[in-house]
Structure formats: C-alpha cells, structure tokens
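>>> no sequence on this one, just coordinates:
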C-alpha cells in the first residue's frame, strides 16, 4: 500500500479480392496478396529465438511508427518470468532510452511491483503492445498494434508466463480482442490463449487519477492471490 502512496482511508478488499471492369467490358481481377505476405511474416516471426526477435524488431518498418522513432522499445526483464506486465506503447523517455517504463510512470510501476514483493528484472518481464512510440504519446492505433502483434505473441511464447497483467485499457482491449471499458474488465480473471490475465490501470493514468490507486491495489492483491493459486 505505502509503495503506491496510499493511506489506510479505504478498505482493501481490408484486404481481399476486388474486381474492376475496363471500358472495353473485359473484366480484370486484381488480387491483393497482403494476406499471404502477412501469413509468411507471422510464420517467420513465430520461429525466431530471443536474439533474432530483437533484431527483427530493431529493423521493423511495418507501420509508420518506425519513421519517427529514436529507438525501438523491445522489453526488459527476466526472459523466463512468471509475471508478464504489458503496457500500451513507449513514451518520449522510453523512446530516448529504448526501455519500457523508465519515466514517472515507470517509477510508479516499480512501486506497484514492490507492493506485491516483486522487482523489475526478477521473475518479471515488462513490454508493450507496440514497440515504437506513437506520436504525441497518443494511443496506438489498431493497425499499428496489429503489425506489432506477432512480436508480442512470440515474446509471450518464449517467456511462457504464468500470469499476464494488462496495464491499461489499450493493452487489455488488444490482448482480449474486446471493446469493453476497463471498469468492466477489472476484477475478473481473463485468459490470453490459456494464460490467466488480469486487467489494471496503466501507471500513467494513476499519476493523473490518484483516487483510482486504491482500485489498482485491489487488482494487485487479486493478481498476487491468483499467482499463489497457480503454484
């Protein structure tokens, strides 16, 4: 609790086939092969090891986010961690350094980890839905998250976490393929493939909305209890 700055005033508890007709009435069919390309790309990524995957991300230009980045932000921590924390996208400071959650939101995340006896790099891995900074710190768009999805899937497959914590609405909605609000997603156990997943607020949001820190603490307690049940 104290790590989160809380006081005991609350109770814990489209692609496809298109047809065009020319002026001579001879029909021509233009086949978009982007689906085949995407399948080949996904298949390639899902067979990479850690070193190869990092190199693939560093050289990625699959979406416009790559054009303005300073660094890709791959992820950090224990590559065999039981705990996997997934945010939405890098901010300005993360883009400068190339590591996720290194600004004020990162400090709060470290405090959140400490509140449940965890520490960055020790049985914890931290990454984001997208690996490049969206302009002006906006939320990642659907197509951007979709292009980064194979990288995240491969990270998850390599880590084999026991529990995933989705930090914020964007991460939760992408991982769970839903448009539900974070208030509807919190407090319940979800699954990503067969991996238990819990939703909580993004640390950057908590810096602006101090009253929701108590709810985040409830989520962390739920996560810790869930992890204990998995051992």
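That came in fine, so what should we check first? Note that this is a predicted model, so its numbers are computed, not measured.
>>> all contacts plus neighbour counts: C-alpha atoms, from now on.
OK.
>>> Check whether residue 195 really touches residue 161, as I assumed.
Yes. Contact status for residue 195 versus residue 161: in contact at 7.4 Å, counting by C-alpha atoms under 8 Å.
>>> Compare those two (neighbour count), which wins?
residue 161 (21 against 13; other C-alpha atoms under 10 Å).
>>> give me every residue that touches the more buried one.
Residue 161 is in contact with 80, 81, 82, 83, 84, 195, counting by C-alpha atoms under 8 Å, 6 or more residues apart in numbering.
>>> Put this next to the previous one:
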C-alpha cells in the first residue's frame, strides 16, 4: 500500500471517530477480534491511529466534498476497467445507511448503487420494513466494479475504505446495515464469517451496526431469506427504539 492510500485510509478513520466525538482511541489489551457477546464492541481505532483524536474538528465533511475529493479516482487498478464511479445515493441525513460490497454491471453503467436485480430485491426488502430508497443512504465498500464481479481485493479495499469511513461520518446514521461479508469485515477489521456476525447489534463507535447477507447472495440462495428478514426486523426495531448508542 503506498503512502497516499494509507494516508487517505487513516484520514478517513480520524474523520469518522472525530465526528462521533471519540477523543481517545487505543486498542484494549487482550481484545478479541470476533467477540461472541450479543452487543460486540466496535472496531478499535488503535490499529489506525494511536494518538488522541481531536473531537472538536469542524466535523464531518459533506458528501459533496468527499465526492469532489474522490474525483476521477486512479488509486487502484479498477480505474482501467470501470465505466463509472459509483459513489453512493440517497438521503444524506438518513437514519439508516446500507453498505454493500462493490458495483455490478448495471451499477457500472448507471453510476448508481444497487440498480440491478440485487438492487430490486433490496428495494423490496426496504419496503418490507416501511422504508423507501429515498429514506436511506446506500453505498459500497468499492466505488468501481471489479472485472467479472469478482470479490474485492485487499489493495482495492484499502484504496476505497477511507472514503467509506468519511461517508459514514458525513451521514452519521443511527443504524448501519452491512450487506455481505466484505462490508462488516472491513469496518470491524475481522475475518469472522458473516454467518457468525449477523443476527445481533454491534456497537460501532456509537452507531448500531447490523450485518446481513447481500441481496445477490439471496438470489442464489433463496432459502436464506428468512435470516435476512430476521436481520432487517432487528434494523427496524433499532430505528424505532427511542434510545440507543446511535440515537441522535
């Protein structure tokens, strides 16, 4: 990873935790990567920044400023094969933010996340908990489509993750729902499987994080829809709860 990409990743982490009011971040001794408690501790910023975080910085940037900073991104090899950058879409002040993995073919053509078959399923899932796409903010770990819809590579995640963290800081949702393994693994810094991480609320720096399967996975494995419905009911319940770690 080159210094520029590393710097942007660190900057994204600092922006996120600053916006959340975290003034000191340090990894607890003996911290486990994949806690089994129903409310697991959020990610330790100690792996990224081991110094005091100034909590009164101007706060999160706007999504427009972050998109401008992303520009015509050439930070990884995906720039050579993409058609469009897929930054994100939806309500910039949403209480619910959804984070997927990477754009597909339809998203690469339109520049909008989740517009293909998986996106249509996601729309129906949201409607089932009384939400429209205009009510939420949606983005992906990667902003460019990997060739052939292959899995994101570590260097691609590293190049993009700083921008994702800044998006989270800008929106500052009450609930963060990750779709698929790469989103939750990236944010928590773990290799724990999505099957073990889903079904519970994880405190992510004051934001309630719920992990679930990606809609594309459901298209291939419809028998898992019940688990996703359980996860989305958990999301709905946290949004309706009058209090919680991420309440504004």
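Sure thing, it's come through. Keep in mind that this is a model prediction, so the values were computed, not measured.
>>> quick one, strands of structure 2?
Along structure 2, the stretches classed as strands by DSSP state E are 39-40, 89-90, 96-100, 137-140, 175-179, 201-204, 207-212.
>>> Quickly note the distance from the residue positioned nearest the centre of structure 2 to residue 170 of structure 2.
In structure 2, the centroid-proximal residue (C-alpha atoms, centre = their mean) is residue 99; its distance is 3.8 Å. According to C-alpha to C-alpha, to the nearest Å, residue 99 of structure 2 and residue 170 of structure 2 sit 14 Å apart.
>>> can you check residue 237 of structure 2 too?
23 Å.
>>> who has more neighbours, the two?
residue 170 (22 against 12).
>>> Can you get me a residue count around the counterpart of residue 115 of structure 1 in structure 2?
Alignment note (TM-score structural alignment): residue 115 of structure 1 maps to residue 128 of structure 2. Neighbours of residue 128 of structure 2 under the rule other C-alpha under 10 Å: 14.
>>> so stretch 203-211 of structure 1 matches what in structure 2?
Residue span in structure 2 matched to stretch 203-211 of structure 1, by TM-score structural alignment: 215-223.
>>> And the contacts of that stretch?
117, 118, 119, 121, 122, 179, 224, 225.
>>> which residues sit in contact with residue 4 of structure 2?
Counted by C-alpha under 8 Å, 6+ apart, residue 4 of structure 2 has zero contacts.
>>> how close does it sit to residue 208 of structure 2?
Residue 4 of structure 2 is 30 Å from residue 208 of structure 2, by C-alpha to C-alpha.
>>> Residue 6 of structure 2 too?
Applying C-alpha to C-alpha to residue 6 of structure 2 and residue 208 of structure 2 gives a distance of 26 Å.
>>> For the two, indicate the residue with more neighbours.
Using other C-alpha under 10 Å as the criterion, residue 6 of structure 2 and residue 208 rank with residue 208 on top: 25 against 16.
>>> Now that one: closest residue in space, sequence neighbours ignored.
Closest residue to residue 208 of structure 2 apart from its sequence neighbours, by C-alpha to C-alpha, 6 or more residues apart in numbering: residue 175 at 4.8 Å.
>>> give me the number of residues near the equivalent of that neighbour over in structure 1?
Using TM-score structural alignment, the partner of residue 175 of structure 2 in structure 1 is residue 163. Close neighbours of residue 163 of structure 1, defined as other C-alpha under 10 Å, add up to 23.
>>> pretty sure residue 92 of structure 1 is touching residue 133, no?
Yes. Using C-alpha under 8 Å, residue 92 of structure 1 makes contact with residue 133 at a distance of 7.1 Å.
>>> Between these two, which is the more surrounded one?
When neighbours are counted by other C-alpha under 10 Å, residue 92 of structure 1 and residue 133 differ, and residue 133 comes out ahead with 27 against 17.
>>> Please name the residues that touch the aligned residue in structure 2 for that one.
Per TM-score structural alignment, the equivalent position to residue 133 of structure 1 in structure 2 is residue 145. The contact partners of residue 145 of structure 2, taken as C-alpha under 8 Å, 6+ apart, are 78, 81, 82, 102, 103, 104, 105, 108.
>>> ok, of those, which come out buried?
Among these, the ones that count as buried by 16 or more other C-alpha atoms under 10 Å are 78, 82, 102, 103, 104, 105, 108.
>>> how far away is the counterpart of the last one in structure 1 from residue 104 of structure 1?
Put plainly, it is residue 108 of structure 2. Applying TM-score structural alignment, one finds that residue 108 of structure 2 aligns to residue 95 in structure 1. As for residue 95 of structure 1, its distance to residue 104 of structure 1 is 14 Å (criterion: C-alpha to C-alpha).
>>> With residue 94 of structure 1 instead?
For residue 94 of structure 1 relative to residue 104 of structure 1 (C-alpha to C-alpha), the value is 11 Å.
>>> And those two? Which one has more around it.
When residue 94 of structure 1 and residue 104 are compared for neighbours, residue 94 comes out ahead with 21 against 13, by other C-alpha under 10 Å.
>>> which non-adjacent residue is nearest the more buried one?
Per C-alpha to C-alpha, 6+ apart, closest to residue 94 of structure 1 is residue 100, 5.4 Å.
>>> Hmm, the one you found is touching residue 72, no?
No. Applying C-alpha under 8 Å, one finds residue 100 of structure 1 not in contact with residue 72, separated by 9.8 Å.
>>> how about residue 174 of structure 1, what's its match in structure 2?
Using TM-score structural alignment, residue 174 of structure 1 pairs with residue 186 in structure 2.
>>> residues contacting its match?
Contacts of residue 186 of structure 2 (C-alpha under 8 Å, 6+ apart): 157, 161.
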